[in-house]
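> Build me a model from this:
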Amino acid sequence: RILKEQQLYPYHLQRVQSLLIRDFLPRVVFCQWLINMIGQAPQFLRNILFTDEANFSRDCIRNFRNNHIWAEENPHDFFEGNHQYQFSLNVWLGIIDDHLIGPYFLPRRLDGDSYCHLLEELPIILEEVPIQIRQRLWFMHDGAPAHFSIRARRHLDEVYANRWIGRGGYVNWPARSPDLNPLDFCIWGYLKSLIYSRPVEDINDLRNRIVAGCETIKNSPGIFERIRNSMRTRVDACIEAEGNHFQHFL
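Next comes the predicted model:
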């Protein structure tokens, strides 16, 4: 009561990617480039194939404070964690226009060769995307070691020439910037909330839940438009923050 009278309210701290001082300028440069491209073509964000990988294990990091069971009596339910038998799946996803691409399941250890194999499969993976979108596609990935392999960069230079974003690309992707990637700031969290609503039984169950969760996201009305709006807001906020953290202002 005293806190309310003093107009003090509880707020949760946000967990963010650590940044180095040298990261600030590349983040601003990228955001300014993106705003310039949007100025020339207002629908430019629809042309970018944002991509990312994530690992899904048997035990997800869960926020137990948000896992409540409502009942007239305490059901004494519980959640099993830290299983002795562990398993996991590496998953690649992409977003372009109003399409969620994937899931594409990756090897346990992603190296330059296995990643380049994925890149070579992209024309097949993207078949569901209308041809007019594919013709003006910009490819984006972050600076992970497998992405920076000579083979992967050579492939992207040959296929996308001056239309790819990444470390060593035509447009540089700023390091440590998951806050600017829709897969990181939206999709992975949403997908994991769908997958881990109940304990995972085995690796096949995990795989099936990932596929089903992606279908749920694909059929979520308006989600891709909201992501594009959030992306534009984040780009503006990043410039306003001079490349520093900005999520607490959103």
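
> drop to CA atoms for contacts and neighbour counts, all remaining ones
Will do.

> Now do the residue nearest the centre of the chain against residue 175, distance only.
The chain has residue 183 as the residue nearest its centroid, 1.5 Å off, counting by C-alpha atoms, centre = their mean. Residue 183 sits at a distance of 15 Å from residue 175 (criterion: C-alpha to C-alpha, to the nearest Å).

> Now do the helices in this protein.
With DSSP state H as the criterion, the chain has helices at 2-5, 24-40, 112-125, 131-135, 150-160, 182, 188-195, 203-218, 223-240.

> Just the residues contacting the last one, thanks.
In this case it means helix 223-240. In this structure, residues lying in contact with helix 223-240 by C-alpha atoms under 8 Å, 6 or more residues apart in numbering are 27-28, 31-32, 34-35, 45-46, 97-99, 179-182, 186, 217, 244-247, 249-250.

> Make a ChimeraX selection of the buried ones in those residues.
Selecting only the buried entries of the contacts of helix 223-240 in ChimeraX, with 16 or more other C-alpha atoms under 10 Å as the criterion:
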select :27,28,31,32,34,35,45,46,97,99,179,180,181,182,217,244,245,246
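
> let's see this one next to it:
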Amino acid sequence: MNSISLDLLVFMKSKDFQNLVLSKYQSGDGLTKLFRDFNGLIGLRTIERWCKNIRDTGSINLSSPPGCHRIIRTKGVIQKVKNRLEHRKPVSSRKAARELGISRTSARRILKNDLGLRAYKIQREPLLTNEHKEKRMRFANWIRTNFRKENTMKILFSDEMFDIDGIYNSQNDRIWAVNRLAADTNGGIRQKRKFPQKVMVWLAVCSKGVSPLVIFKDGTVDHDRYIKEVLPVALKFGHDAFGADWAFQQDGAKSHIHAKLQEWCEKHFPCFIDKDHWPPSSPDLNPLDYCIWDELAHQVNWDAVTSKTTLINEVKRAVRKVSLDVVFESCSSWTTRLYRLPEVKGNYLR
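Take a look at the predicted model:
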């Protein structure tokens, strides 16, 4: 048998191929000729393996599949995945698969189908003491007592953005759990005490829109620089938006609580939420933190950011694209968030 018809080959079964290879090899055909005769329907490595079996055993013995032993979703493997989550909770399906020596598909099926879990991103929030929680609830009561809803829509919220030169990538940082509450209980929240970087940009928002952006290209921002470069921008924007009837908000950063700066704010702003009222460690009460910074970050073309200069240009472009509807909604929902504080006993709002 010197050649094989292609029409015949396509109707042959695997066992037929093996018998034919056995016959031709025992008749003296070499590996290359066998490969050519089968017109590529059998790979050269497969032919080599079959011929080795013939030399070793006199037949093509394929009672067990080649390669590594195939692992399926057995009770033992499922228990290994479960034990892995109990000992070290944050893990991606890819990492779990690699550590346990199974495919990622098998890992995901075990996590979802066998264990009934879903992946949740790890959330980060400030560390709140009991004193912080008490101050947060007192602030909510103070706002309820002294501000009508229409007055809260005339608050100019301000904030500085830290670590703008990148966004934390938590795509592969997951907690597998049956729901969000279970994810939070099992390590789905990472608390932080403060931002790790210097101030780079300042922004303010209100129900009427977004203020001009103030960028600090270098150096630190103390109270003198803040008074000189930031507060006049806030004052002009607030007056342009609301006239003489509005309030200014800032958090309790070190430069903000300086006596000289507090005095400036009391003197120039129509109304000012001072350091004695705004609660510490409360970015969840500022629309910029719980909404606008994220909106701005999504408008940045991060692929175009290759240097500090391109980053600044992208941030300037992105701030002009922030949706005014999103800004209005975030300011409008502020009192709703605030009034939830007594319900959650002053804990962080998510």
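
> which one of the helices of the first structure is the most hemmed in?
Ranked by mean neighbour count, these are led by helix 182 with a mean of 20 (mean count of other C-alpha atoms under 10 Å).

> And that helix against the second structure, how far off on average?
Compared with the second structure after fitting, helix 182 of the first structure deviates on average by 0.7 Å (mean C-alpha distance after the TM-score superposition for the first structure).

> sorry, back to before: now do the same for the residue nearest to the centre of the first structure: its match in the second structure.
In the second structure, residue 183 of the first structure lines up with residue 288, judged by TM-score structural alignment.

> Kindly report the same for residue 23 of the first structure.
Going residue by residue (TM-score structural alignment), residue 23 of the first structure aligns to residue 132.

> How many residues are close by that match?
17 (other C-alpha atoms under 10 Å).

> I'd like to know how far the aligned partner of residue 169 of the second structure in the first structure sits from residue 12 of the first structure.
The equivalent of residue 169 of the second structure in the first structure is residue 62 (alignment by TM-score structural alignment). The spacing between residue 62 of the first structure and residue 12 of the first structure, counted by C-alpha to C-alpha, is 16 Å.

> which of the two has more neighbours?
Between residue 62 of the first structure and residue 12, residue 62 has the larger neighbour count (other C-alpha under 10 Å), namely 13 against 5.

> what does residue 335 of the second structure align to in the first structure?
For residue 335 of the second structure, the aligned position in the first structure is occupied by residue 232, per TM-score structural alignment.

> cool, residue 215 of the second structure as well?
Under the alignment by TM-score structural alignment, residue 215 of the second structure pairs with residue 105 in the first structure.

> shouldn't that match be in contact with residue 93?
No. Under the criterion of C-alpha atoms under 8 Å, residue 105 of the first structure is not in contact with residue 93, lying 9.1 Å apart.

> So those two - more neighbours on which side?
A count of neighbours by other C-alpha under 10 Å puts residue 93 above the other of residue 105 of the first structure and residue 93, at 20 against 15.

> Trace the more buried one over to the second structure, please.
Checking TM-score structural alignment: residue 93 of the first structure goes with residue 203.

> Over to residue 192 of the first structure?
Aligned counterpart of residue 192 of the first structure in the second structure: residue 297 (TM-score structural alignment).

> so how far is residue 344 of the second structure from that match?
Using C-alpha to C-alpha, residue 297 of the second structure is found at 29 Å from residue 344 of the second structure.

> again, but for residue 151 of the second structure
Distance, residue 151 of the second structure to residue 344 of the second structure, using C-alpha to C-alpha: 25 Å.

> same check, this time on residue 191 of the second structure
On the measure of C-alpha to C-alpha, residue 191 of the second structure and residue 344 of the second structure end up 17 Å apart.

> which residues of the second structure fall in strands?
Applying DSSP state E to the second structure gives strands spanning 118-121, 123-126, 155-162, 174-177, 189-192, 199-206, 209-210, 214-215, 247-249, 272-273.

> Dump these to a markdown table, plus distance to residue 259 of the second structure.
Formatted as a markdown table, the strands of the second structure follow (distance: least, C-alpha to C-alpha, whole Å):
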| stretch | distance to residue 259 of the second structure |
| --- | --- |
| strand 118-121 | 40 |
| strand 123-126 | 25 |
| strand 155-162 | 19 |
| strand 174-177 | 44 |
| strand 189-192 | 27 |
| strand 199-206 | 20 |
| strand 209-210 | 27 |
| strand 214-215 | 22 |
| strand 247-249 | 16 |
| strand 272-273 | 14 |
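
> and among these, the most buried is which?
Neighbour counts (mean count of other C-alpha under 10 Å) averaged over each of the strands of the second structure peak at strand 174-177, with a mean of 24.
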